[in-house]
Every structure is written in structure tokens, then in C-alpha cells.
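Q: With the sequence up front, the predicted model follows.
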Amino acid sequence: MRNAVWLLGSMALLMAACAPRGPAPISTAPSTAAPPPSPTAAPAAPPATPDRQRILFPAPEDWAKGAAQPRVTIIEWGDFQ
């Protein structure tokens, strides 16, 4: 009997804590938000540099480091989404 009372009391508290609240109060004060910025043209892309060219178009020698016939090969893989 005592366990049933404790269980019902716990469930009542849990349900009260998870119950949805009433509607959010609506503010009648005037809005102070800034107006949205006007659309402007996107800035031109900076000119390509040698570093940017190496990043965008890697050479075959960029994919491996070390000896041609190593004892151990470590393969690193990443899946960026």
C-alpha cells in the first residue's frame, strides 16, 4: 500500500512537471528591433594566391608523406557533413 502511494505521488509530480504551460504572454510594448538590413551586392572574391591554388587543386604528392615503401601505413579518413 505504501509503495502504491509513493508511486502515484511520484507519477503525479512527474506529470505536473511535464504539463504544458499556458500561452505565452503577448507584449503590448512597441518593438525596439532594428529594421532588416537592405540587400547589397556581395563583395568580389579575393584573387587566387598560390596557397589557395594548392588548397583547391592538390597535387598527387600532397596526399602522401614519408617513404615510398613504409613499414607502417596510417590512413586518416574524415566525413565532414
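A: Perfect, thanks for sending it. Residues are numbered from 1 along each chain as shown.
Q: Could you use CA atoms for every contact and neighbour count after this?
A: OK.
Q: any idea which helix is longest in this protein?
A: If you go by DSSP state H, the chain has its longest helix at helix 2-18.
Q: ok, then the element right after it?
A: Going down the chain from helix 2-18, the next helix or strand is helix 50-56, by DSSP states H and E.
Q: Put this next to the previous one:
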Amino acid sequence: MWLLYHHRLPTNQSLKEKGISVNLKCQYCDYPKEDSSHIFFECQNSLNFWNSIQSKSDNQGATIAGKINESNWIDEWHSLKNKNFNH
């Protein structure tokens, strides 16, 4: 989470920006530019993952993939980490 929040994930795009010769395409869906936003929120494989998590949770059927993006996901993460969860 820290790496995502600080834009430090070693995505193909960030490696290219550091001068490393890489193919920019997403290795999962061949999207032309693999960056952290694509990996977590736009790639069809990610959307399938988030939706499978959603289907296992009790959130009245709303899909995560339809309403999530990098900034609101990080905001939610910050608010959740400060909550006390009783299991």
C-alpha cells in the first residue's frame, strides 16, 4: 500500500521513466501502458479480482470496480486503518 500511495511501484511505465528498457504493455491484458492505476483499477484482471472480493463481502451487491479509483481507494485505506475492528 505504501508503494502505491507514494507512486513507487515498479510498473513497466515507472521502470521506463528510470531509463530501464522494458515493454510498456500490461503483461495480463496487453494494454499499451502498464502503470499503477492500470494495474490496480483498470485492467480487466484487476476488475475481476475486485469484483470477486466484493461478491464475498456484505456490501449489498454494489461493485467495487464500478466506483473505485486510485485516489478514493487510498482515502478509504487511510480511514480503515484507523478503525477498530471487532472480530
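A: Arrived safely, thanks for sending. On a predicted model such as this, the values are computed, not experimentally measured, just so you know.
Q: TM-score, when you put one on top of the other?
A: TM-score for the superposed chains, counting by TM-score structural alignment, normalised by the length of the first structure: 0.20, backed by 36 aligned residues with a C-alpha RMSD of 4.8 Å.
Q: coming back round to it: list the helices and strands the longest helix of the first structure packs on?
A: If you count contacts as 3 or more C-alpha pairs under 8 Å, 6 or more residues apart in numbering; DSSP states H and E, helix 2-18 of the first structure packs onto no helix or strand.
Q: Pull out the buried positions in whichever strand or helix holds Leu15 of the second structure.
A: According to DSSP H and E, Leu15 of the second structure maps onto helix 12-17. By 16 or more other C-alpha atoms under 10 Å, the buried positions in helix 12-17 of the second structure come out as 12-15.
Q: sec struct for Ser55 of the second structure, please.
A: helix (DSSP: H, G, I helix; E, B strand; the rest coil).
Q: Return the distance of it relative to Lys81 of the second structure.
A: Distance from Ser55 of the second structure to Lys81 of the second structure, counting by C-alpha to C-alpha, to the nearest Å: 22 Å.
Q: quick one: which of these two has more around it?
A: Counted by other C-alpha atoms under 10 Å, Ser55 of the second structure and Lys81 do not tie: Ser55 has more neighbours, with 15 against 9.
Q: I'd like to know how far that one sits from Asn48 of the second structure.
A: For Ser55 of the second structure relative to Asn48 of the second structure (C-alpha to C-alpha), the value is 10 Å.
Q: what's the answer for Ser14 of the second structure, then?
A: Taken as C-alpha to C-alpha, the span from Ser14 of the second structure to Asn48 of the second structure is 24 Å.
Q: same check, this time on Trp73 of the second structure
A: Distance of Trp73 of the second structure to Asn48 of the second structure, given as C-alpha to C-alpha: 16 Å.
Q: Counting neighbours, go ahead and name the busier of those two.
A: Neighbour count, other C-alpha under 10 Å: between Trp73 of the second structure and Asn48, Trp73 has more, with 16 against 13.
Q: In terms of helices and strands, where is the more buried one?
A: With DSSP H and E as the criterion, the answer for Trp73 of the second structure is helix 70-81.
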